[in-house]
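Q: Let me see the structure of the following:
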Amino acid sequence: MTTVVLLVISNIFMTLAWYGHLKFPQMTIVAAVFVGWGIALIEYSFAVPANRIGYASGMTGGQLKITQEVITLAVFAVFAVVVLKEPIGWRYVGAFACLMGAAAFMFAGRP
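A: Modelled structure (predicted):
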């Protein structure tokens, strides 16, 4: 559970770093890069412990990665609706369903 919570926090910061600048089109690209790097440093401070804790608790690298991807899409969907004012359409739902299928494969049985 600690791994998932840390990955959620990490992905909130990652989404802000990668897409937050879209709300500020007047910002120069150089400024957007440096602001993004600053936010990404915070993101990294949560992602690394999340992955180390998850791996130490028995998750494989593949399981950690697919967990992160599912969380990433869920966090981005909320960001898209709340910040970018984009609707969640069938493509988001389909992509999420495909990721859940991929997650099911990664967690089926133990390696």
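
Q: contacts, neighbours, all on C-alpha from now
A: OK.

Q: Report the secondary structure state of the spatially most distant residue from the centre of the chain.
A: Largest separation from the mean C-alpha position in the chain: Q26, at 25.8 Å (C-alpha atoms, centre = their mean). Under the three-state scheme (DSSP: H, G, I helix; E, B strand; the rest coil), the conformation of Q26 reads as coil.

Q: what's the burial count for the nearest residue in space to N11 that is not next to it in sequence?
A: The spatially closest residue to N11, leaving aside those adjacent along the chain, is T72, at 5.8 Å (C-alpha to C-alpha, 6 or more residues apart in numbering). Counted by other C-alpha atoms under 10 Å, the residues lying close to T72 total 18.

Q: structure for this one too, so we can compare:
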Amino acid sequence: MTLPIPVATIGLLLLLSNVFMTVAWYGHLKFKTAPLVTVIFISWGIAFFEYLAQVPANRIGHGHFSAAQLKTIQEVISLSVFAIFSWVYLDEKLGWQHGVGFSLICLGAWFIFHDFS
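A: Alright, predicted model coming up:
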């Protein structure tokens, strides 16, 4: 059984890649005493798994989605994953201004997916 292209692209691969990306980019912030070179190499190792999901997701999704739509999907997923990660893992509070800012980005995404011509 093969998954529909949007499910494979968005639900599995882009979501999975963004979890790895967020951990690679921000996970080290709890380990400020670790040597910078160490966290860089660990982040690169984690980012490898991001690419194992991101590249196939874009390859599978392109054609069904335009490149601009793929990037927009990735950014919205990235912000969503990041918001949860920063709240749960970094224990950072998100305020109303974050909600407004994220909503405006989602509004921009809505425009990317609509053809007004």
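
Q: Looks like the residue nearest to N11 of the first structure contacts F13 (just checking).
A: No - the criterion here is C-alpha atoms under 8 Å, and T72 of the first structure misses it with F13 at 10.5 Å.

Q: and the residue nearest to the spatial centre of the first structure, what does it touch?
A: Centrality entry for the first structure: nearest residue to the mean C-alpha point is T72, 2.6 Å, by C-alpha atoms, centre = their mean. If you count contacts by C-alpha atoms under 8 Å, 6 or more residues apart in numbering, T72 of the first structure has them with 8, 11, 15.

Q: Assign it to helix, strand or coil.
A: helix.

Q: Which parts of the first structure are strands?
A: All residues of the first structure lie outside strands when identified by DSSP state E.

Q: Output the contacting helices and strands for whichever helix in the first structure runs longest.
A: For the first structure, the helix that runs over the most residues, judged by DSSP state H, is helix 29-56. Helix 29-56 of the first structure makes packing contacts with helix 2-19, helix 61-82 when contacts are defined by 3 or more C-alpha pairs under 8 Å, 6 or more residues apart in numbering; DSSP states H and E.
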